[in-house]
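> Quick one: sequence plus predicted model below, questions after.
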Amino acid sequence: MTIGRRTAQILLDTGCILLRPDRPFVLTSGWMSPVWLDIPRALSFPLARAALLEAAERRILDVAGHAGFDAIAATEQGGIALGAMLAERFRLPFTTVRRRAQGFGADAHVEGALRPGARALLVSDVTTDGRSKARYARSLRQAGAEVGHVFVLFSYGIFDRVVTEVSDIGATLFALATWDDVLPEAEARAALPEESLAALRAWLADPFAWSAARGGLAAPDPNWKA
């Protein structure tokens, strides 16, 4: 079984996938969604947490390499717990990147000691359309760090028209799992109601139209910049 499918199992087993098509969620990015991912919930279960951290370590080393980074930088809120635990596993310095500046100067968005020229692995729990990850990466670079990789436990993987890795984030974004892993696992195990799964399939097929029909964002902004 792939890492993606094992991650999907964990998310389903720990009740992290909340489907509510009749009362859509408003994602931080502004899109309407029939589903919400409560990743911190998975980290509260010791066995699930251990499995996710082991898989994350393996995936990070496979993609970034053993010499590809020398610091861990976590996004505020969702990324802090995950980033701190990964920094401990890798025995690396740890910093937090905030959405809004908390001080003055180039490192106003960064909390903690970040060595100039550090090769920071940016860590977060989830990404939807990638815009916030592009901003966090920009803040780290302004503080003097290099950012070549961004790791998340889960990527929605359906908003590729909004942000592209190289042009907007300037880094390789990778994850343990996407909806392409969750949907077949949920279907195989009959883990979610079929009516809710049908709504999830419809949203995945055209998230922009689904969102617009329910009062959310309708399409990517072609003028968006990090």
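That came through fine.

> CA atoms for contacts and neighbours, from now on please.
OK.

> what secondary structure does the residue most central in space within the chain sit in?
By C-alpha atoms, centre = their mean, the mean C-alpha position of the chain lies nearest to residue 126, the distance being 2.2 Å. Following DSSP: H, G, I helix; E, B strand; the rest coil, the label given to residue 126 is strand.

> Counting neighbours, what do you get for the nearest residue to it once chain neighbours are set aside?
Using C-alpha to C-alpha, 6 or more residues apart in numbering and skipping the chain neighbours, the partner closest in space to residue 126 is residue 154 (4.7 Å). The burial count assigned to residue 154 is 23, neighbours taken as other C-alpha atoms under 10 Å.

> helix/strand/coil for residue 154?
strand.

> Let me see the contact set for it.
Taking C-alpha atoms under 8 Å, 6 or more residues apart in numbering, we find residue 154 in contact with 125, 126, 127, 175, 176, 177, 178.

> Distance of the residue nearest to the centre of the chain relative to residue 66?
Separation of residue 126 from residue 66 (C-alpha to C-alpha, to the nearest Å): 23 Å.

> With residue 111 instead?
Residue 111 sits 25 Å away from residue 66, going by C-alpha to C-alpha.

> Who has more neighbours out of those two?
Set residue 111 next to residue 66 and count neighbours by other C-alpha under 10 Å: residue 111 wins out with 18 against 11.

> adding another structure so you can compare the two:
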Amino acid sequence: MKTFSESRLVAKMLLEINAINFNVENPFSLSSGFLSPSYIDCRKIISYPKVRTKITELMIEKIDREIGSEVIKHIIGGETAGIPFASLVAEKLQLPLSYVRKTTKKHGKNKLIEGEIFSQKECLLIEDLMTDGKSKIDFLNKIRDHNIICNYGMVVFNYDIFPGTEKRLKENKIEIHYLACWEDVYNEILEDSAFDTITTKQIKSFIDDPIKWSNERRYEY
């Protein structure tokens, strides 16, 4: 669900703004619980106007091409990293915007969804990235519990390496569209010879079997 040129461009931009950090010696802990030699911080995108604008344009092009902008009636951002991207897309498409919380507020109206709730309208869930899809399903269930139709999601970056992710998404009847994945980043790294051989090999090892890579380091560290 991506084209070569746009996906490599996104990977290149992420590397250029140092949104992808590497540390083989002291692995990062992902929200999914796995250890990784890299941390991808898509939040940095919003601090770079040209990159931010291009990412927004690519998201909208992808919506038009793969979903159909006429299908989407409502944009919902995932708390918190998905909110700025959802805001940018909603503004460009002139669509209603809301956001879904991870947990209810402890004060006020105890809402899970902030903004207007458009029942029986097709929404697009927007987040910054996806590892194994579990947090997307959690957001999806919260949205559907409010009688909102949600069959589509979009992220800037999809790890696209964890087993069971596609099955999980299919079982929950949601399509996740994305701009770039680890394959794109790895190919960009190889082309630019951006890192030393040891780091590059560790990244390839992680991509080939992230669970094995994580388990080995979890034992070690």
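The structure has been received and is ready for your questions. Because the structure is predicted, anything quoted here is derived from the model rather than measured.

> what TM-score do we get after superposing?
Once the chains are laid over each other, their TM-score by TM-score structural alignment, normalised by the length of the second structure reads 0.91; 213 aligned residues with a C-alpha RMSD of 1.7 Å.

> about what we covered before: closest one to residue 119 of the first structure out of the contacts of residue 154 of the first structure, please.
Distance to residue 119 of the first structure, by C-alpha to C-alpha, is smallest for residue 175 among the contacts of residue 154 of the first structure, at 18.8 Å.

> which SSE is that closest one in?
For residue 175 of the first structure, the element it lies in under DSSP states H and E is strand 172-177.

> Could you tell me where the next helix or strand after that strand falls in the second structure?
Per DSSP H and E, the first helix or strand lying C-terminal to strand 172-177 of the first structure is helix 179-189. The counterpart of helix 179-189 of the first structure in the second structure, using TM-score structural alignment, spans residues 182-192.

> do stretch 128-137 of the first structure as well
Residue span in the second structure matched to stretch 128-137 of the first structure, by TM-score structural alignment: 131-140.

> and the matching stretch, how far from the chain's centre?
10 Å (C-alpha atoms, centre = their mean, to the nearest Å).

> Pull out the buried residues from that stretch.
Residues of stretch 131-140 of the second structure classed as buried by neighbour count (16 or more other C-alpha atoms under 10 Å): 131, 132, 133, 136, 137, 139, 140.

> and what of stretch 16-36 of the first structure?
16, 17, 19, 21, 24, 25, 26, 31, 32, 33, 34, 35.

> And the helices in the second structure?
4-16, 49-62, 82-93, 134-144, 165-171, 182-192, 197-208, 210-220 (DSSP state H).

> Point out the most buried one among these.
Mean neighbour count (mean count of other C-alpha atoms under 10 Å) peaks for helix 82-93 among the helices of the second structure, with a mean of 20.

> whereabouts in the first structure does that one align?
The alignment of helix 82-93 of the second structure onto the first structure (TM-score structural alignment) spans residues 79-90.

> Specify which member of the buried residues of stretch 131-140 of the second structure is nearest to residue 191 of the second structure.
Lowest distance from residue 191 of the second structure to these (C-alpha to C-alpha) belongs to residue 131, with 24.4 Å.

> Give me the nearest residue to that closest one, chain neighbours excluded.
Using C-alpha to C-alpha, 6+ apart and skipping residues adjacent in sequence, the residue nearest residue 131 of the second structure is residue 159, 5.2 Å away.

> contacting residues for the residue mapped onto that neighbour from the first structure?
Using TM-score structural alignment, the equivalent of residue 159 of the second structure in the first structure is residue 156. Going by C-alpha under 8 Å, 6+ apart, residue 156 of the first structure touches 126, 127, 128, 129, 178, 179.

> Can you redo those residues as a markdown table, where the extra columns are distance to residue 11 of the first structure?
Converted to a markdown table, the contacts of residue 156 of the first structure look like this (distance: C-alpha to C-alpha, whole Å):
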| residue | distance to residue 11 of the first structure |
| --- | --- |
| 126 | 12 |
| 127 | 15 |
| 128 | 17 |
| 129 | 20 |
| 178 | 11 |
| 179 | 11 |
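
> Just flag the most distant two among the residues you listed.
Farthest apart among the contacts of residue 156 of the first structure by C-alpha to C-alpha are 129 and 179. That separation is 13.4 Å.

> how distant is stretch 120-137 of the second structure from the center of its chain?
The chain centroid and the centroid of stretch 120-137 of the second structure are separated by 8 Å under C-alpha atoms, centre = their mean.

> That one: end-to-end distance?
End-to-end for stretch 120-137 of the second structure, by C-alpha to C-alpha: 19 Å.

> and if you look at stretch 159-176 of the first structure?
17 Å.

> Repeat that for stretch 129-147 of the second structure.
Start-to-end, stretch 129-147 of the second structure (C-alpha to C-alpha) is 25 Å.

> any idea which of the buried residues of stretch 131-140 of the second structure is closest to residue 119 of the second structure?
Taking C-alpha to C-alpha as the measure, residue 119 of the second structure sits nearest to residue 140 out of those, at 14.2 Å.

> Look up how far residue 31 of the second structure lies from the closest one.
17 Å.

> Distance check, the nearest residue in space to residue 158 of the first structure that is not next to it in sequence against residue 156 of the first structure.
Nearest-residue entry for residue 158 of the first structure: residue 204, 6.9 Å, with adjacent residues in sequence omitted and distances by C-alpha to C-alpha, 6+ apart. For residue 204 of the first structure, the distance to residue 156 of the first structure equals 9 Å [C-alpha to C-alpha].

> now do residue 177 of the first structure
Going from residue 177 of the first structure to residue 156 of the first structure by C-alpha to C-alpha gives 9 Å.
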